[in-house]
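[1] Sharing a model prediction with you, sequence too.
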Amino acid sequence: MLIRRDKDALMCRALDWPGRLVYLIDDDIAGAAQSPDLPADYRRRLAEFDQAYHRALLERADVLLVPSEPLVRLFAQDPRITAKVLRIFPYWPFDYADDRHFAELERGAPLRIAHLGSGSHAGAFAAVAPALAELLEGSADVHLTCFGRELPPALPNRHPRIARLTPMRWPAYRRWLPRQRFHLALYPLEPTPFDVARSANKVVEHAIVGAVGLYPEDWPLADLAGGGCLTAPADPADWAAALKDAVGRRAEWPGLVRQAARSMAPCHDRTAQRAIWREVLDLG
């Protein structure tokens, strides 16, 4: 079993492994080269990984586990790939938040907006940043939390209501996430191969922090929320009106969060996840 990538020695061992190989991959690695708004260093590293190991592992694997339907189609249609391609839902071992933190808004607490994407989401975040800057300027109760080594140019580097967090390693992020509560979570996407292949992971993360998701209107995975979310134009540069409308509908947010949690409850099934892994790993 190999999850995306590891040290060079282990990647070579996986390629030379004579037995059954299960490869879990969560992004369109090769598609990064056709996604110009990804950070240049990130694109370079993914291109090097694709050439050194990823392509060979795709062709070597007996089973590919992927978290999105676009990746299923991408790999299933590649004549060089003979592996069985299976879709697996991104599972988090945390409860979805309830709606109690919305009561604080009625008492005058800050309205907390989050963008939980890291560097691989930088292009879409930069596109929506002017709308966020306008919202922050016009709404004194709005606070923004985001990740990044620097903010997009449209957002001020120093702002009393912007919390810019340094990107975390995965174990630290897993510890951090379930302790947070937000009211609205943004997930702008771009029409690039990399973003098209995104999984439902952020929908789950938003449920964990108790936030209403604001998603592109053409993103199919928003349907997982069962109507318990808000939508905006496909182009993140056109989100200004949708953001203002969303903030104006804050009274609806607790009901939307409850609806999303109900709709996504079947996805949060540890027993089903264990059954999938037993089958994939042939554990009997």
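    Received the coordinates, thanks.

[2] Every contact and neighbour count from this point should use C-alpha atoms.
    OK.

[3] For the residue nearest to residue 147 when sequence neighbours are not counted, the count of nearby residues, please.
    Using CA to CA, 6 or more residues apart in numbering and skipping residues adjacent in sequence, the residue nearest residue 147 is residue 165, 4.7 Å away. Number of residues near residue 165 (other CA atoms under 10 Å) recorded here: 14.

[4] I'd say residue 165 and residue 150 touch.
    No: in this structure residue 165 lies outside contact range of residue 150 using CA atoms under 8 Å: 9.3 Å.

[5] Could I get the contacting residues of the residue sitting nearest the centre point of the chain?
    Nearest residue to the geometric centre of the chain (CA atoms, centre = their mean): residue 202, 3.6 Å. Counting by CA atoms under 8 Å, 6 or more residues apart in numbering, residue 202 makes contact with 116, 187.

[6] now swap in residue 246 and tell me
    residue 230.

[7] which ones are touching the residue nearest to residue 147?
    By CA under 8 Å, 6+ apart, the neighbours of residue 165 are 145, 146, 147, 148, 149.

[8] Quick check on those residues: which are buried?
    Among these, the ones that count as buried by 16 or more other CA atoms under 10 Å are 145, 146, 147, 148.

[9] quick check, the second one in a strand?
    Yes: under DSSP: H, G, I helix; E, B strand; the rest coil, residue 146 sits within a strand.

[10] packing partners for the strand or helix carrying residue 257?
    Assessed by DSSP states H and E, residue 257 sits inside helix 253-264. Judged by 3 or more CA pairs under 8 Å, 6 or more residues apart in numbering; DSSP states H and E, helix 253-264 is in contact with helix 201-209, strand 212-216.

[11] Quick one: closest of the ones you listed to residue 264.
    Closest approach to residue 264 among the helices and strands packed on helix 253-264 (CA to CA): helix 201-209, 8.1 Å.

[12] for comparison:
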Amino acid sequence: MWKRLLGGKLSPPMDVGQLADAGQAKRLLMLEEGATPSGDYILGPWLASLGPPVVRLDARQPPHTGQIEPGDFIVVQRYLHAPWRHAIERQRRELGGLAWFLDDDLLDPAALAELAEPYARKIRQFATSQRPWFEQMAAQWWVATEALASKYAQMRPTVLPLSPPRALIDPCRAVRVVYHGTASHQREIEWLHGVMAEVQRRSDVTHFELFGELPVNRRFRDLPRVAVLHPMRWESYLAYTASRTADIGLAPLLPSVFNAGRGPVKFIDYTRQGALGLYSRTPPYEGFVRDRVDGVLLAQDANAWVEAILHWANDADGRARCVDAARARFG
């Protein structure tokens, strides 16, 4: 039955008591489907506290040859995909141990019946149906809550503490860089992708925000620390920007007949938010913005914008002086 269910020959079951302590492992391999709250708040810090080097791997990407080394302790967060399952089967007896970390109740059909069907289907495919495999592989059970530990007490689970690292509790001051262009700025939005990618590669403190529909969200999904907001009515935008400040506002403007008729409204948008505006050195901004007095004028060159964002992200005093000068223009 196991061969038919799991699609491969399994090693004989091992007693849980024979498993090596994770703290004595050569390395701790943490398999996760990208970064998650439970990974950063619970599992990652717990593994880091044990001593051996922690290697966080995307479980959606198949393992390459040699990625699992003898003595490794593998921890699966929630879901295990077939390529990793097969690799673990082949090297199970060489491992320092295996654990399955559950941060939700992924095993009770009654619990899954309360969820949206696409989400429940994923859980059944990658978690619920693989419970027999984890039991056959003599995996330790690690859970996030006392409720899960009580419900699945027969598996003798270990409850991991909620222990986020101090850096997440007291993060460094983020620099918010916004681009509040509408759907009429599709060329500028696309142009900014490369600028944002380079800035994010070189800085850990810059956080970008822009507006866009689903295609824009998909386009920028590959970049870290980028929020794409759904477009909103003018009244809602006024209320939103009144409740949130920004540090730098971007206003690139590529040459076009339509753009030639625009006004410098972004100057007001960004001044309202307390943001230093970076503007294209072209009308309507050239001749209106006083360069490095109440804003910054830039040639339409990607490298120039990257360097300007990085420079002003590290000059809070300079940004404040420009914002004060911009506000003074309106009495």
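    Everything's here; your move. Note that this is a predicted model, so its numbers are computed, not measured.

[13] Structural similarity score between the chains, please.
    In this superposition the chains share a TM-score of 0.50, using TM-score structural alignment, normalised by the length of the first structure; 159 aligned residues with a CA RMSD of 2.6 Å.

[14] Tell me the buried residues in the helix holding residue 257 of the first structure?
    253, 254, 256, 257, 258, 259, 260, 261, 263, 264.

[15] Distance to residue 24 of the first structure for the residues you listed - can I get that in JSON lines?
    Shown next, in JSON lines, are the buried residues of helix 253-264 of the first structure (distance: CA to CA, whole Å):
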{"residue": "253", "distance to residue 24 of the first structure": "35"}
{"residue": "254", "distance to residue 24 of the first structure": "35"}
{"residue": "256", "distance to residue 24 of the first structure": "32"}
{"residue": "257", "distance to residue 24 of the first structure": "30"}
{"residue": "258", "distance to residue 24 of the first structure": "31"}
{"residue": "259", "distance to residue 24 of the first structure": "31"}
{"residue": "260", "distance to residue 24 of the first structure": "27"}
{"residue": "261", "distance to residue 24 of the first structure": "27"}
{"residue": "263", "distance to residue 24 of the first structure": "26"}
{"residue": "264", "distance to residue 24 of the first structure": "23"}
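
[16] now, the most widely separated pair of these?
    The two members of the buried residues of helix 253-264 of the first structure with the most space between them (CA to CA) are 253 and 264, at 16.4 Å.

[17] in the first structure, which spans are strands?
    2-3, 22-24, 63-66, 84-87, 111-115, 142-147, 162-165, 184-186, 212-216, 230-232 (DSSP state E).

[18] Put together CSV for those, with distance to residue 280 of the first structure on each row.
    As requested, the strands of the first structure are arranged in CSV below (distance: least, CA to CA, whole Å):
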stretch, distance to residue 280 of the first structure
strand 2-3, 12
strand 22-24, 8
strand 63-66, 8
strand 84-87, 9
strand 111-115, 34
strand 142-147, 34
strand 162-165, 37
strand 184-186, 33
strand 212-216, 32
strand 230-232, 36
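
[19] where along the stretch 1-150 of the first structure do the helices fall?
    8-16, 40-49, 55-60, 69-76, 103-106, 122-138 (DSSP state H, counting those that start in this stretch).

[20] wait, which of these is closest to residue 274 of the first structure?
    Residue 274 of the first structure sits nearest to helix 69-76 of all these, at 20.9 Å, using CA to CA.

[21] Tell me which residues of that closest one come out buried.
    Buried-residue list, helix 69-76 of the first structure, by 16+ other CA under 10 Å: 69, 70, 71, 72, 75, 76.

[22] Please identify which of those residues is nearest to residue 224 of the first structure.
    residue 69 (13.5 Å).

[23] got the contact list for the closest one?
    By CA under 8 Å, 6+ apart, residue 69 of the first structure lies in contact with 87, 197.

[24] quick one: it and residue 208 of the first structure, what's the gap?
    Distance of residue 69 of the first structure to residue 208 of the first structure, computed by CA to CA, to the nearest Å: 23 Å.

[25] same check, this time on residue 262 of the first structure
    Relative to residue 208 of the first structure, and taking CA to CA, residue 262 of the first structure is found at 13 Å.

[26] How about residue 175 of the first structure?
    Taken as CA to CA, the span from residue 175 of the first structure to residue 208 of the first structure is 12 Å.

[27] which of those two has more neighbours?
    Ranked by neighbour count (other CA under 10 Å), residue 175 of the first structure and residue 208 place residue 208 first, with 23 against 10.

[28] In the second structure, what residue corresponds to that one?
    Structural alignment (TM-score structural alignment) places residue 208 of the first structure against residue 272 in the second structure.

[29] correct me, but that match touches residue 244?
    No: with contact defined as CA under 8 Å, residue 272 of the second structure does not count as touching residue 244 (9.9 Å).

[30] Specify, as a residue range, where stretch 241-259 of the second structure falls in the first structure.
    Using TM-score structural alignment, stretch 241-259 of the second structure pairs with 177-195 in the first structure.

[31] Buried residues, that stretch. List them.
    178, 181-190, 192-195.

[32] What about the residues you listed, which are in helices?
    Among these, the members falling in helices (DSSP state H) are 193, 194, 195.

[33] which of those lies closest to residue 103 of the first structure?
    Nearest member of these to residue 103 of the first structure, counting by CA to CA, is residue 195, at 34.3 Å.

[34] so what's that closest one up against?
    Neighbours of residue 195 of the first structure in contact, by CA under 8 Å, 6+ apart: residue 189.

[35] Distance of it relative to residue 242 of the first structure?
    Applying CA to CA, the value for residue 195 of the first structure to residue 242 of the first structure is 21 Å.

[36] Now which residue in the second structure aligns to the residue nearest to residue 147 of the first structure?
    Under TM-score structural alignment, residue 165 of the first structure pairs with residue 229 in the second structure.

[37] Any idea how far apart the tips of stretch 204-218 of the second structure sit?
    Terminal-residue distance, stretch 204-218 of the second structure (CA to CA): 22 Å.

[38] whoops, stretch 242-259 of the first structure was the one
    20 Å.

[39] what's the distance between residue 320 of the second structure and residue 275 of the second structure?
    Residue 320 of the second structure is 8 Å from residue 275 of the second structure, by CA to CA.
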